[in-house]
Structure formats: structure tokens, C-alpha cells
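Novice: Need a 3D model of the following:
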Amino acid sequence: GNPRHIGKRKLAWTIRNINAMTRESLEPRRWRLQQTKIVPLHSSLELSRAFVTWCHGWTQNQLVYFIRQAPVPITRENFEATVQFGTVRGPYIPALLRLVSGVFAPQIFANTTWPESIRNHFASHLHKFLACLTDTRYKLEGHTVLYIPAEAMNMKPEVVVKDKELVQRLETSMIHWTRQIKEVLSAQETVETGENLGPLEEIEFWRNRCMDLSGISKQLVKKGVKHVESILHLAKSSYLAPFMKLAQQIQDGSRQAQSNLTFLSILKEPYQELAFMKPKDISSKLPKLISLIRIIWVNSPHYNTRERLTSLFRKMSNEIIRLCCHAISLDRIFEGYVSSSKEDLQGCILCCHAWKDHYLQAVQMHTEFSSRGWVLDQTSIFAQVDAFVQRCKDLIEVCDCQYHFARWEDGKQGPLPCFFGAQGPQITRNLLEIEDIFHKNLHMLRAVHGGILDVKNTSWHEDYNKFRAGIKDLEVMTQNLITSAFELVRDVQHGVLLLDTFHRLAAREAIKRTYDKKAVDLYMLFNSELALVNRERNKKWPDLEPYMAQYSGQARWVHILRRRVDRVMTCLAGAHFLPHIGTGEESVHTYQQMVQAIDELVRKTFQEWASTLDKDCIRRLDTPLLRISQEKAGMLDVNFDKYRSHPAPSPHTPLLQLSQEFNSRLLTPLFIILSLSYITICLLLTFYFFFFFFFFNTMIGQAQWLIPVIPALWEAEAGASLEPRSSRPAWATWQNPVSAKNAKISQAWWHKPIVSATRKGEVGGLPEPGRQRLQ
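Specialist: From the prediction side, this is the model:
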């Protein structure tokens, strides 16, 4: 249907239902249901709550209530006498104040039927209640309103003075005014000692203070206040003089607040611009702000004290800290956004340092060109700033730990390094274990999320120290891991890869010592490589391949040695992460000296080869290698140079060089060794031959004198006598000079027997003289 018609039907339905509900609530049968909720003074509020609940939760800014005092039928004639009605607005305290001051208070103060003592007692408490209720109602809006008793407003002061009870009630109101004014005057001390307030809050305070003091000043000249003052003046009240003194302070404070607001207003626009700037861009605006504060200091008649200027600069420090806190995201820090979070934290630290530097420059300039000393409390101004800078450094350390121990870079974890070798899987497992322990410590630190950036939160230091203790344990574990990883390093390239893997951890002081030690070990490996190459280079006869020429082979051999050290040096030169240590510089210097020596050896070898060449070798290139044969028609002859000192190269030159090299290097030494061995063996055989010949001949000559004796011994054994025979045996036909001599000796010995035969057929020796003769 038409939305307009629908709206009309809803409005009509609403009005009809409200009218019906109102009629039903006024009927006697409905009255019993609501009777228990009606109590004095609170009946309107209870009824309004019941009415709101009854209307299906509708929210209204203003309600109309009807209260029936007696269960009688309501007619047009008795409506005003039977029903009490009115309105209740949304805020309950202002509504209560209007109800009490507009409805109940006039009736109570105008009532003369009560006994005097009860009336005075009730009126006294009612004045106190209205004074507190009025003060509370306007303090919600930031204003101070004096409660003026309406009881004596229509009476002359001379008449009121005669009523002592009424005068006491007016003195009670003036005491309440005095307390209110003192609170307003002491509010400045509260804002000056505010720890988290900024310059904009200071400006807003002086604006509210100016409005508040101006409002109080206007109230002090109102007719009601003046009337109370005149009554108490006639009554010679002791409370009037303190109140008049405070009233004068209010007037002076109003003028002072207006002056301070005027001067502080020049700071409003610059500070509002800071709210939209990043911390790294704030430093350019700080000199102007310091100059504006100095202008206020020099020109303001009231805002020029040491306490107020120190407080203003401290509020400026608070403002800078607040802006920096808005730029820092703790969630991003603990979620691994290391790079961007560190940039934000570094920007905050630079902003705080710039603020302090600009302040010190302004102090120096003011001291140099002004006769008025700069006597502000610098420690109080920058105490919070220094604490905040340290807090930012702690968070940067947290970011660094995430980068070092958990591989977080900017919201993502870097790839896990690959360790080769037999210990590679174990090293990887140890590295993952370190990451797990770190994440547990980080989770514990994140639990204090709410108070990390609050410099007044002292519990942060205890939590952060626990985190640091866990990090120290991880540093020890990482040092052991680096040491175990380098146990199997045997070449420079492998060591460079490991140092590159652990390079991100070298920024930590504890791990850096182990890292530098392993870098020294790496350079020691390089020194060993250089020493090995140097020994190879210093060989008198290098180990050349048989097919290589003398000079070119030696040059190539030296080039291979240089390429070996160049490859290692290139690896070290590309390792930008290696620390600069003395051992490394010495190794590089040794390498450079070796390279120079190798280059010099190559140049010398080339010069030696060039010296063996013929001076006219260039012209010989013009001679053709083939020519027409003069002996055989139609044939070609080889036209090699007949006067060259070396044979021309041919396809078989490498094989010939290999054969010559084989002959010169293997066969010739082998032939010499075999010849020397043959000669030695011949000499030894000759020596042994002559030795055995001489020894055998001598032994035969000594034994031949026994030859005639042995047959005699055999015959004696057979029973014959021991006498020499005249006949010569067959073996005696073999004679030589030695044997003949021995025969003569043996014949002579027969006449002197040296042995005798016993009865048993044994040969026995002669007595001792004969045995000695044999010997």
C-alpha cells in the first residue's frame, strides 16, 4: 500500500492504544494493580518506568505521567484535585531537580501549618539536598552553578535577620558556595599535575575554566546572591568575609583564565596539524612549537611561571609520546611484521631524540641572547620521553629476536636453511627446537599486551627480564649449534656457506664471538690451502703430463695452481658477511704475494722460451710447406725448413713427445738401476767364489795328513797291526805339491804314533804329552 497511508494507520493506532491504556490505568480495577508502586516523591519515576515497560520498550525523550491519590472515580470536576500529572524528560538528574525545585520545594517552604521545629529541620535538609543536586547536575556539563535558596528571596533583610534558623540555613548555603569556589580554584593544580594530558587538553581546560569562572562571576552579581550577602552582612556572619575574598579571587581568576586562553590559543592549530603526521615527520614542526611556547613565556602576564612552563613542556612530551603510540601497532609486532614495525619504532625514537635536541638548541639560543634565564626542570620534562625511548628499544629487541630465532621478516617466515652432510638433519632439528622455545617465550611476553607502551607500567620490566633470560638460553644453544655444524668443515666453500646461514645471528653479541671464531678458523683453512699451493709451486721439477712441452707445460701447471687459489679467494671476496679481522687481512696479503710470484714465474718462463727461438723465425713463415717435386713429375714434396733447430710439428708429434718423455723419464732411469744392480750382483758373486775357494783349499790341505791314518785304523779294527804300508793305494795316484808335502809329514808321524788301538777295537789317545803335540 501507500507508505503515507501506512504511516497514518500506525500513528492512529498508536494514539488509540495510548488513550486506551491511559483510560485503563485510571479505572478503579486497574488501580489496585498499580497501587503498590506508588510511594511519596518517587511515584512519578516508578510510574514512568512502568509506562515505558508497558509500551513495548519504546524509548521516549519525554513522558507525561498521571498519579491518582485516591481510588475514586475521575470526572471533569474532580480531575485536578484527584490526579497529579506532569512530564519527565530523559536525563533523570535534571528531571529530579526540576521536579523537586519546581513542585515540592515551593509547597514545603510556603507551608505554615507544620510545627516550627519540624519545618526548620526539614527545610534545612531540603536546602542541603537541593544544593548537592544542583552542583551534581551542572558538573555533568562541566559548569559550576551556585544554589540560591528561594526561601528568603521575597523577604527583606531586616526581617530575615530576626529569624536565626533561617540565617543559619543561609549560612549553610554560603558555606556550600565557598566549598564550590575553592574546588574551582584548586582545579588548576589538578590539571598541572596531569601525567597524560597534552597541550590541547591544556587549552581546553583554560577554555572551560574561563567559561566556568565567567559563569561564577556572573552568578556572584545576581540579585539572589547579593540578597543573601546583605542578609549575612546585617547578621554579621563570620562566613561572609572568606566568601567575599574567594569571590574576589574568582574575579581575578576569570581575567587570568581569559589571558591564558588567549596566549595558549596560538598553539591550537600547530598541535592539531601534528595529529595527522607520522612521527618521522613531526621533527620539522618542533622548532616552531618551541618558539611559540617561548613567546607565551615572554609575553604572557600570568602563564610565565617556572611551574607552568615546565608543565607545558611536559605536556608537549606527553603529546609526542601519544602520537608515537598511535603509530605503533603491537599486534603487527607480535605477528611477525619485523621490518615495518622496526621502521615505525625507529621513527618514534628519532622523533623523541629530535624533540630533545630542538629543546636543547632553544635553551642554548635563549641563554645566549636573552637576559632572562631558562630555569626549567629538564629532568621532569624528558623523564617520560626517555622511558618511552627505552620501551621502543625493548620492542626493537623483540623484533630482532623474531628475525634471529624465528626467521620472521615482514609477516612471513623465511625459508628454513638447508644443511648438507651427515649432520644436516640433526642441525635442522636443533634449529626448529630453538624456534619452538622462542615462540613460547614470545607468547608469554605478549600476554602483557595492554601495558607495553604505558611508561608508568612497572610490571613490564619484570616480564621483559624473563623474556631476556630465555633469549640468553637460546643464544647458548645457538652457539653450540654453530660449533657442532663446523666440526665437519674441511674446505673454505663449505665454511662460507655455513657462515652465510648463521650470518643473521651474528648481530647478537654473545653469538658474534662464536661467529668470529669460526671466521678465523675459515681463514686458517685458506692459509693451509695457500701453504699447499706454495709447496707445489716451489718444486724444482713440477709434475707435468708427458704430452706437455717443457715451457708451456710449466706455465699451464703454474696457471692451474693460481686458478686453485683464485677460486677460493673469489668465494671469500663474495662473502660480504665475513667480519673484518686481522687474520683475514693477513691471508689476503699472503694471497696477493703468491699471485705476484706466480705471475712473475709465468713471465720468466715465457722469456726463457722466447730466448730459444731463432731471430729469423718470422721470415720462415713465408716458405711454403709443399712444393712441386723436381724428381717425379706431377708429385708434391714436403718443403720443411732444413735449417730449423727443432722438428716441425706433425700429427704424430704428441705421440713422439710422449715416447721421448717415456724414455727420458722411465726407461733410462730403469736401465741405469738394472745395470747397477747387475754389476753389484757380479761383484758379490766373485767375492764369494774366491772366498769359498780359498777356504775350501785350506781345509783340504789340513785334512790330507790323516789320509794314510784312516786305512790303518780300519785295518786295526779288523785285527791287523798299525803299520804303514809300502804299497801305494789308488787314491795316492792323485798328487799335487800340497798333498806330497802332507804325505811326507804323515810318514814322519808314523814313527811317533799318536793313537793306539785298545782291546775292544777302539782308537784311544796317547798320554798327555802326545795329545799336546797333536794340538
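Novice: Please count neighbours and contacts with C-alpha atoms only from this point.
Specialist: Fine.
Novice: which stretches of the protein form strands?
Specialist: 62-68, 83-89, 626-628, 636-638, 755-757, 763-765 (DSSP state E).
Novice: Pipe those into a markdown table and attach distance to Leu11 per row.
Specialist: Listed next are the strands of the chain as a markdown table, based on distance: least, C-alpha to C-alpha, whole Å:
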| stretch | distance to Leu11 |
| --- | --- |
| strand 62-68 | 17 |
| strand 83-89 | 21 |
| strand 626-628 | 128 |
| strand 636-638 | 130 |
| strand 755-757 | 178 |
| strand 763-765 | 175 |
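Novice: could those strands be laid out in TSV, adding distance to Leu312 and mean neighbour count?
Specialist: Shown next, in TSV, are the strands of the chain (distance: least, C-alpha to C-alpha, whole Å; neighbours: other C-alpha atoms under 10 Å):
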stretch	distance to Leu312	mean neighbour count
strand 62-68	45	16
strand 83-89	42	14
strand 626-628	107	12
strand 636-638	109	12
strand 755-757	149	16
strand 763-765	146	13
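Novice: What's the local residue count around Gln248?
Specialist: 14 (other C-alpha atoms under 10 Å).
Novice: nope, Trp460 is what I meant
Specialist: Neighbours of Trp460 (other C-alpha under 10 Å): 19.
Novice: Would you mind measuring from the closest residue to it other than its chain neighbours to Leu330?
Specialist: Closest residue to Trp460 apart from its sequence neighbours, by C-alpha to C-alpha, 6 or more residues apart in numbering: Ile452 at 6.3 Å. Look at Ile452 and Leu330: by C-alpha to C-alpha, to the nearest Å, they are 8 Å apart.
Novice: Same question for Lys222.
Specialist: 55 Å.
Novice: now swap in Phe263 and tell me
Specialist: Counting by C-alpha to C-alpha - Phe263 and Leu330 are separated by 38 Å.
Novice: Who has more neighbours out of these two?
Specialist: A side-by-side neighbour count of Phe263 and Leu330, using other C-alpha under 10 Å, places Phe263 first with 20 against 17.
Novice: Confirm for me that the more buried one is in contact with Val298.
Specialist: No. Counting by C-alpha atoms under 8 Å, Val298 is not a contact partner of Phe263; they are 10.8 Å apart.
Novice: Run the chain-centre distance for stretch 692-708.
Specialist: 105 Å (C-alpha atoms, centre = their mean, to the nearest Å).
Novice: Which residues does that stretch contact?
Specialist: The contact list for stretch 692-708 (C-alpha atoms under 8 Å, 6 or more residues apart in numbering) reads 724, 738-739, 742-743, 745-746.
Novice: between those residues, which is nearest Gly253?
Specialist: Checking the contacts of stretch 692-708 against Gly253 with C-alpha to C-alpha, the nearest one is Val738 at 162.8 Å.
Novice: Please give the structure of this sequence too, so both can be compared:
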Amino acid sequence: MGLFTEFFEKPDVLVLVLTLNPAGMIIPCLGFPASLKSKGMYFIKKKPENISQDNYKDRLVYGDISPTPVDQLIAIVEEVLYSLLNQSENVSEWPRVVSEDIVRQVHKLKSEMCVMGGKIKGKTLLPTPEHLGSLDGTLESMERIPSSLDNSLLHAIETIVIDWSRQIRDVLSKDSAQALLDGLHPLPRVEFEFWDARLMNLKCIHEQLNRPKVNKIVEILEKAKSCYWPALQNVYTSVTEGLKEANDTVLYLKPLQILLEEMEQADFTMTRTYLSPDEVLKGLQGKTEEVLSGISLSLSVLKELYRAYEFCCTNMKLFFKKDKKPVPWEFPSSLAFSRINSFFQRVQTIEDLYKTAVEFLKLEKIELGGVRGSILGSQVTQISDEVFELVKVFADCKYDPLDPGDSVSRGPWQDR
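Specialist: The predicted structure follows:
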């Protein structure tokens, strides 16, 4: 009840939203929640003031809110706002310039809502131009276009072709390697997801470009000898070629996808899990030889991976049939191996550290005889103690030594 009281009695609290939880209880919220799992009801004050039993009808705006508010907004714009303002009888008393501008703006809003709804669903939806719905069937000649719509219809169509070109260019310009170029570290599954999504999106665009309404647009532009007619042809050609590329890529990635999924699920000794980031340096004070053997094994696996990659790159002809011309490997290896190269260098550095520590820790067991045995022995002991302290600093480090992106600019040992 406290939230209800706060909403009604505090002027600066302007919004109250009521929703139901899974148990069917009403849950109030002072403001619109970030997400809804069921239908809700909102109450909004028209201006900051107290709400009483006598004035609530005049001072509140209220209504339903869907768990998918964007879809609700799109439906309201298309089915309510656009339908009302697109009826001539509803704007007959307005000045012509005003009514035409409002209809144009509401059509633009409808198109933007269409594009937004498509993006939310991971699709590219192409809006239709204004006035196109007033033309039925296929145009045999430009004389069949109502004279009052000649200029406005052609202008609307040419404008929409520009918008389509921009939308489709944005889709085709996306690069599956963008995450790598942005400094992220995606797994191979990201590549598969990219091409699956691209294929689905281009299929959706291709279907839209082959609808009767688009055929009508093509016919109008062709008969009007519009300079945008070649642009629309280029759009269709680009989508067709992009669809073929995406379809082929998805097809040829399928066998690789199965192998990589098996690899990810395997207990593969090049993984960071095998070396255990929390324990890899602690072995400097304990099972040094045992941890060093695990590090060396990981490095040998990485080297074998590099070797296999180089073999495949330089012997591409072995993977083509004799009657097929080999296609050289042109994919930049830096995109695929930048992260693993850094990891490899990290592990190599850790291996060098272990090998150095193993040699210096042998000093602890050295005994020197002779005339100067006592003096030299004390110096060796001093060196051994200093090395032990330095090794302890590494063993007690608080960061992840196997993370190439986790760099420490200066450690305690660098002051020694």
C-alpha cells in the first residue's frame, strides 16, 4: 500500500504500473519496469499533483501495456493511427497542405515502425511507399496511374528505393570478423551463427523483393524511365548474389561445425582448464617438475596445431579433385590466431620461468668443499634465498597468468 499512497499523495511521482506475478498477486511499480512477463496496466498523471477520489478521472491517463511494448506500439501506429489519419473523411475539414503533410508523416512513422519491428526480430523488413495500395493489379501502361498520384507516387517510390538500398547495404556490409576487429575473442560458433542469421535475413529480403507490390514498383519505375530503375536492379542483383554466398557458406560450414563442436566438448590439453590458471604458478613452490611437464605438453599441442595449419595452407591442392583447380588459402591467419598467439607466448614465458626456477632451485642442494668452500657456499646460499623469494612472488600472484589480456605493468619482483 505504501507505493499506492506515494503515487497518489506525492506530486512528483507521475507513473504507476500494475502487473501480476506468477501467483496472480498485483505488483505495483512506480515507473515503467525494464521488462514485463505479462500484461500490465499503467496510470500516468497529466501534471504533477496529488490525486484524490474526486479528481482522478480528469487527472489520470491510463491503459494497458503489453509485455512486448514495441509490438504494441507498432500495432497502434499501423492499425489505429495510420488507419484513422489515412481516411479522407477524417481530415476533410483540415487545410489540404496540413492533411497531406500529416498523412505523409504518419506513413513515415509507420515505415519506421515496420523497420524497427524487423530489427527486433532479427529481420530486415522493407517498407512500402505511400499511395501504392491505391493501385490494384499489374500496370500495363502509365496511363492507368491516377493523374493526381503521378508525381507523389513516383517520388514516394524513388524515396523508398533509396531507403531499401541503404537497408540492404547495411546487411551486406556486415563482416563476420567484426568481433575480432573490435578486439573481442569470439568462439567458432559465432561464425556459424553469423552466417545462419545472414542467410535467414537475406531469404526474408529476397521474398519481399519478389512480392506483387514490388513487381508493381518495378513496372512503374521502368515505364517512367526513372533513373532509380537501375538502382533497384542493382539491389535485386546484390541480394541474389549475397543469398547464394550465404547459402553456400552455411552448406560448407556444416561439416566443420560438427568437428568444432566435438572439439569444444573434448578434454583437450591445450585449454586453460588443463593448466588451471589458479594453480599454474603455485607449482613453483611445490610440484615444479610435474607442472612443468604439463606446460610443455600444452606447448607441444599448440605447436602441432600450428604445424597442421601450415601444412594445410601450403598443400591445398591435396584437398581438391584432380580435375578441379586448387584455390589458394588467402584467409589472414592473424584473424584466427591473434588470441592463441598471445596465449602461446604467455605459456612459453611461463615455461621459461619454470626452467629457470628449476635450475636455480638446485643451488639449495649444492655443497662446496675446498679452501674457499665456506665462502662460496654462503654466496650460493644467498643467491638461492633471493631466488626463492622471487619465485614466491610469482607463486603468490593474484592475477590470471594465462590470460593474454590481463597484463600487469609492474610487479613486486621488478623492484628487485
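Novice: Work out the TM-score between the chains.
Specialist: The TM-score (TM-score structural alignment, normalised by the length of structure 2) is 0.67; 372 aligned residues with a C-alpha RMSD of 5.0 Å.
Novice: which of the contacts of stretch 692-708 of structure 1 sit farthest apart?
Specialist: Pro724 and Val738 (20.3 Å).
Novice: Map Ala485 of structure 1 onto structure 2.
Specialist: In structure 2, no residue is paired with Ala485 of structure 1, using TM-score structural alignment.
Novice: so how far is stretch 304-324 of structure 2 from its chain's centroid?
Specialist: 32 Å.
Novice: ranges for the helices of the stretch 1-150 of structure 1?
Specialist: Secondary structure of the stretch 1-150 of structure 1 (DSSP state H, counting those that start in this stretch): helices at 3-26, 28-34, 43-54, 79-82, 92-99, 105-110, 116-139.
Novice: mind checking which of those is nearest Ile427 of structure 1?
Specialist: From those, taking C-alpha to C-alpha, the stretch that ends up closest is helix 116-139, at 68.9 Å.
Novice: Against which helices or strands is that closest one packed?
Specialist: Counting contacts by 3 or more C-alpha pairs under 8 Å, 6 or more residues apart in numbering; DSSP states H and E, helix 116-139 of structure 1 packs against helix 92-99, helix 105-110, helix 164-192.
Novice: quick revisit: buried subset of the contacts of stretch 692-708 of structure 1, written for ChimeraX?
Specialist: A single ChimeraX command selects the buried members of those (16 or more other C-alpha atoms under 10 Å):
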select :739,742,743,746
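Novice: And the contacts of stretch 692-708 of structure 1, which is closest to Ile349 of structure 1?
Specialist: Closest to Ile349 of structure 1, out of all of the contacts of stretch 692-708 of structure 1 and judged by C-alpha to C-alpha, is Val738, at 124.9 Å.
Novice: which ones are touching the closest one?
Specialist: Here Val738 of structure 1 is in contact with Gly701 (C-alpha under 8 Å, 6+ apart).
Novice: Give me the neighbour count for Ile321 of structure 1.
Specialist: For Ile321 of structure 1, using other C-alpha under 10 Å, the count is 25.
Novice: I should have written Ala510 of structure 1 there, sorry.
Specialist: 15.
Novice: contacting residues for it?
Specialist: Ala510 of structure 1 neighbours (C-alpha under 8 Å, 6+ apart): Glu475.
Novice: For Gln479 of structure 1, see how far away it is.
Specialist: For Ala510 of structure 1 relative to Gln479 of structure 1 (C-alpha to C-alpha), the value is 8 Å.
Novice: Map Leu220 of structure 1 onto structure 2.
Specialist: Checking TM-score structural alignment: Leu220 of structure 1 goes with Leu209.
Novice: was I right about that match contacting Tyr236?
Specialist: Yes. Counting by C-alpha under 8 Å, Leu209 of structure 2 touches Tyr236, with 7.2 Å between them.
Novice: Give me the distance between the most centrally placed residue in structure 2 and Val327 of structure 2.
Specialist: When C-alpha atoms, centre = their mean is applied to structure 2, the residue found nearest the centroid is Ala179 (8.1 Å). Distance of Ala179 of structure 2 to Val327 of structure 2, given as C-alpha to C-alpha: 26 Å.
Novice: what's the burial count for Gly122 of structure 2?
Specialist: For Gly122 of structure 2, using other C-alpha under 10 Å, the count is 13.
Novice: any idea what it aligns with in structure 1?
Specialist: Aligned against structure 1 by TM-score structural alignment, Gly122 of structure 2 finds its counterpart in Gly142.
Novice: Test my guess that its match contacts Arg209.
Specialist: No. Assessed by C-alpha under 8 Å, Gly142 of structure 1 is found out of contact with Arg209, at 9.0 Å.
Novice: Helices of the stretch 251-400 of structure 2, residue ranges please.
Specialist: 272-275, 288-314, 333-361, 373-395.
Novice: Reformat those helices as a markdown table; add mean neighbour count and distance to Asp248 of structure 2.
Specialist: Converted to a markdown table, those look like this (neighbours: other C-alpha atoms under 10 Å; distance: least, C-alpha to C-alpha, whole Å):
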| stretch | mean neighbour count | distance to Asp248 of structure 2 |
| --- | --- | --- |
| helix 272-275 | 15 | 34 |
| helix 288-314 | 15 | 21 |
| helix 333-361 | 16 | 21 |
| helix 373-395 | 16 | 50 |
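Novice: Nearest to Ser165 of structure 2 among these would be which one?
Specialist: helix 333-361 (29.8 Å).
Novice: name the helices or strands packed onto that closest one?
Specialist: Short answer (3+ C-alpha pairs under 8 Å, 6+ apart): helix 333-361 of structure 2 packs on helix 288-314, helix 373-395.
Novice: Which one of the ones you listed lies nearest to Gln105 of structure 2?
Specialist: Here helix 288-314 is closest among those (C-alpha to C-alpha), at 56.4 Å.
Novice: what's the angle between the closest one and helix 333-361?
Specialist: 160 degrees (axes from the mean of the first three to the mean of the last three C-alpha atoms, to 10 degrees).
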